[in-house]
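# kindly return the folded structure for what I paste below:
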Amino acid sequence: MKKLVLVLSVLLAISTVMTIELVDDLGRLVSIDKTPGRVVIASPAITYYLELLDVTHTIVGVTDWDSFALSREVTKIGNLTPLNLEMVLSLEPDLVLISGGIQEVEVEKLERMGVNVFVVNPNSFEDIYRNLTVLGNIFAIPERGRKVATDFRNGVLEVAKDVYNVPQEERPKVMYIMIAGSVSDIWTCGTGSFVNQAIAYAGGANVAAPYSGNNGWFPVSPEFVLNTQPDVILVPYYYEGGQREAVEMITSYKPFAEVPAVKNGRVYPISDSLTAYANPRFIDLVKTLKEYFY
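I've put the predicted structure just below:
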């Protein structure tokens, strides 16, 4: 019995110091030399991954914009960018999980300070699936990671299966409209965006799908809406209770009065928390869109 306990102790010790090398979403080869016990999450887009993997006990710091801190005793480190590097260092993290985009410049700063950094910056259904698996490996729970990833994938595909046989010509024409200030300043998503993917999985036909931009996002004019005549318009809201205001920005714009989505009362609010960044809540986005479309 003592020999068995000794063997198990040795194996456990080896597993905690064995180095693994993984490629992050910036294409960096990152070495993880021990299972992280203290983790700082520098982007709220990442937190839900750790919740699904049941490793939130490792989180010692999050940004001021992370809802995780509302119900947990955890240190707030400030803004997403520029990061408060001194605050991050004071938490003595084994690993900092960070997004790409505007946060890319922070990666090199952290590395120069000797902090191990892994970038989680998915932009598609496939990226989310892969990141669940990768994070499972980082936290030494590969089986849990594979199961959560598989459940996520199967859940999305189950929704998509219900509308798979709907002919393209019978699918509602959909447009996602994000207004930056006024209706004359519109951003939308096309090929390369996870929101475009979600529209397709939910059985819609994105009128902007033939186009693309940075991560699939690009600006358009109101004329684009008039030319494409969407049956459904999706518009984000940013706080609870902001649904009506978001919808009215579209429905009160007189040039859109004859657009089918406006004319038929099919302008729908959708929480920015589902469309601002790609994470496993992608499945909730797909389910919500399917309800709107059908």
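
# make it CA atoms for all contacts and neighbour counts henceforth
Fine.

# what separates Asp231 from Ser184, distance-wise?
Separation of Asp231 from Ser184 (C-alpha to C-alpha, to the nearest Å): 20 Å.

# so these two - more neighbours on which side?
For the pair Asp231 and Ser184, the greater number of neighbours falls to Asp231 (23 against 13), based on other C-alpha atoms under 10 Å.

# tell me the secondary structure for the spatially closest residue to that one that is not a sequence neighbour?
Once flanking residues are discounted, Asp231 sits nearest to Ala261: 4.4 Å by C-alpha to C-alpha, 6 or more residues apart in numbering. The three-state label given to Ala261 by DSSP: H, G, I helix; E, B strand; the rest coil is helix.

# I'd guessed Ala261 sits against Val232; true?
Yes: in this structure, Ala261 is within contact of Val232 by C-alpha atoms under 8 Å, at 4.7 Å.

# kindly list the longest helix within this structure.
Scanning the chain for the longest helix, with DSSP state H as the assignment, gives helix 142-163.

# in it, what's buried?
Buried positions in helix 142-163, judged by neighbour count with 16 or more other C-alpha atoms under 10 Å: 142, 144-146, 148-149, 152-153, 156-157, 159-160, 163.

# for comparison, sequence B:
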Amino acid sequence: MRRFATLLLLIVFLALVWSYPITVVDDAGRTVTIVQKPERVICAAPSTTKFLQYLGLEDKIIAVTNWDDFEAERIGDLFPINLEKIVSLNPDLIFTFGGFQLPEVVKLEQHGLTTVVLNANSVQQILNDLVLVGIIMGVPEKAKKLANQLQEHYLNIAKKAYNIPLDKRVKVAYLMDIPGPDVREVWTCGQGSYLNDLIVLAGGANIAALFTGPNGFLPISLEYIVSQDPDVLIVASYVPNSEEQIKEKVSNHPILKSLKAVRNKRIYVYDNYLLSLPVPQLVEYIEKFYNDFYGGK
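You can find the predicted model right below:
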């Protein structure tokens, strides 16, 4: 929250003395100088594309990776990045994700390419990044307005969720995939992940909240899930219109079928593409989660 307030103060200051170059600190803690207003932007991760789309700056995107659903020239995989292709496009700015992409940032800098890392691990950090991108792209007031609207929206839901007694909150398990019959683990979200933040703000009690891993994601055993017996399952979908098939697969799983969530038919399927991205569009899922957890009450 303090960083968000600091960013808003920075916006007010920049509105009075707006000019490039500007210097910002990205999510990798790097100090980055933006020499001029970016007109040619490469989004080297799908999550970064979503920020520009949310700000209505799609026309600034000249290229994306093969994993993106935005129509633009392709630069290849997320890792390793295609340096030759990127250099040939002569971008003003490159947005990347953190984690496994961080080593690629060094390579980009060695080629004189201005690069900003966006790697939010909470809802508030997503809003911070929205404001940061707005500052970088020269639309700070628009970014501030959108961030404030999102914050007001999710806080309205969070306030309702806060009033639910702790012993009445639903226990939630997030399944990144449905394990096969011989697999004993499944990836989920834990402490330090933006998805855990969404679940908590929606009034859920994440069964993996005590654990963490890279960016807050980690594998947990099926035995642990059974021991916690969650009230609700959130399951990621990788294929459009596969909700019923996924529910059936979970219901017939030799281990998962014993769960309270399965017996009570409280399996909720969400598009994994958006679930996997810490972006402004995902903040709206807090309300969807709340409605699934408590029927919109």
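
# on that earlier part again, what span of the second structure is the longest helix of the first structure aligned with?
Per TM-score structural alignment, the counterpart of helix 142-163 of the first structure in the second structure is residues 140-161.

# what's the average distance of that stretch to the first structure?
Its matched residues in the first structure lie on average 1.5 Å from stretch 140-161 of the second structure after superposition (mean C-alpha distance after the TM-score superposition for the first structure).

# show me where the stretch 151-294 of the first structure has its helices.
Counting by DSSP state H, counting those that start in this stretch, the segments of the stretch 151-294 of the first structure that form helices are 194-201, 222-228, 243-251, 260-263, 272-275, 282-293.

# of all those helices, which gets the most neighbours per residue?
The highest average neighbour count among those, using mean count of other C-alpha atoms under 10 Å, belongs to helix 194-201 at a mean of 25.

# report the angle between that one and helix 142-163.
50 degrees (axes from the mean of the first three to the mean of the last three C-alpha atoms, to 10 degrees).

# show me what helix 194-201 of the first structure is packed up against.
Helices and strands touching helix 194-201 of the first structure, by 3 or more C-alpha pairs under 8 Å, 6 or more residues apart in numbering; DSSP states H and E, are helix 142-163, strand 205-206, helix 282-293.

# what's the average distance of that helix to the second structure?
Looks like 0.9 Å for helix 194-201 of the first structure (mean C-alpha distance after the TM-score superposition for the first structure).

# just the residues contacting that helix, thanks.
Here helix 194-201 of the first structure makes contact (C-alpha atoms under 8 Å, 6 or more residues apart in numbering) with 123-125, 156-157, 159-160, 163, 174, 189-191, 205-206, 209, 275, 278, 282, 285-286, 289.

# could you give the angle of it to helix 282-293?
Angle between the axes of helix 194-201 of the first structure and helix 282-293 is 50 degrees (criterion: the same axes, to 10 degrees).

# need the contact list for the closest residue to Val226 of the second structure other than its chain neighbours.
Closest residue in space to Val226 of the second structure, ignoring its immediate chain neighbours: Leu259 at 6.4 Å, by C-alpha to C-alpha, 6+ apart. Counting by C-alpha under 8 Å, 6+ apart, Leu259 of the second structure makes contact with 226, 229-231.

# just Thr115 of the second structure next, same as before
Each residue near Thr115 of the second structure by C-alpha under 8 Å, 6+ apart is listed here: 32, 93-96, 105, 108-109.

# could you measure the aligned residue in the first structure for it against Pro222 of the first structure, distance?
Superposed on the first structure with TM-score structural alignment, Thr115 of the second structure falls opposite Val117. Here the criterion is C-alpha to C-alpha. By it, Val117 of the first structure lies 42 Å from Pro222 of the first structure.

# cool, and Tyr294 of the first structure?
Taking C-alpha to C-alpha, one finds Tyr294 of the first structure at 26 Å from Pro222 of the first structure.

# Asn279 of the first structure reaches Ile46, doesn't it?
Yes: counting by C-alpha under 8 Å, Asn279 of the first structure sits close enough to Ile46 to count as a contact (7.1 Å).

# quick one, which of these two is more surrounded?
Higher neighbour count among Asn279 of the first structure and Ile46: Asn279, with 26 against 23, using other C-alpha under 10 Å.

# so what's the residue nearest to the more buried one when sequence neighbours are not counted up against?
Once flanking residues are discounted, Asn279 of the first structure sits nearest to Ile128: 5.9 Å by C-alpha to C-alpha, 6+ apart. Going by C-alpha under 8 Å, 6+ apart, Ile128 of the first structure touches 122, 278-280.

# who wins for most neighbours among the residues you listed?
The most neighbours of any of those, using other C-alpha under 10 Å, belong to Asn279, which has 26 neighbours.

# run through the residues that contact it.
Asn279 of the first structure neighbours (C-alpha under 8 Å, 6+ apart): 45-46, 48-49, 122, 128.

# now these as CSV including secondary structure?
Formatted as CSV, the contacts of Asn279 of the first structure follow (three-state DSSP):
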residue, secondary structure
Ala45, helix
Ile46, helix
Tyr48, helix
Tyr49, helix
Pro122, coil
Ile128, helix
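
# show me which pair in those is furthest apart.
Pairwise distances across the contacts of Asn279 of the first structure (C-alpha to C-alpha) peak at 13.2 Å, for the pair Tyr48 and Pro122.

# a markdown table for the contacts of Asn279 of the first structure, including distance to Asn79 of the first structure?
Output for the contacts of Asn279 of the first structure, formatted as a markdown table (distance: C-alpha to C-alpha, whole Å):
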| residue | distance to Asn79 of the first structure |
| --- | --- |
| Ala45 | 13 |
| Ile46 | 15 |
| Tyr48 | 18 |
| Tyr49 | 20 |
| Pro122 | 21 |
| Ile128 | 24 |
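
# returning to that earlier point: what is in contact with Ala261 and Val232 of the first structure at once?
Between them, Ala261 of the first structure and Val232 share these contacting residues under C-alpha under 8 Å, 6+ apart: Val267.

# isn't there a strand covering Ser31 of the first structure?
Yes: judged by three-state DSSP, Ser31 of the first structure forms part of a strand.
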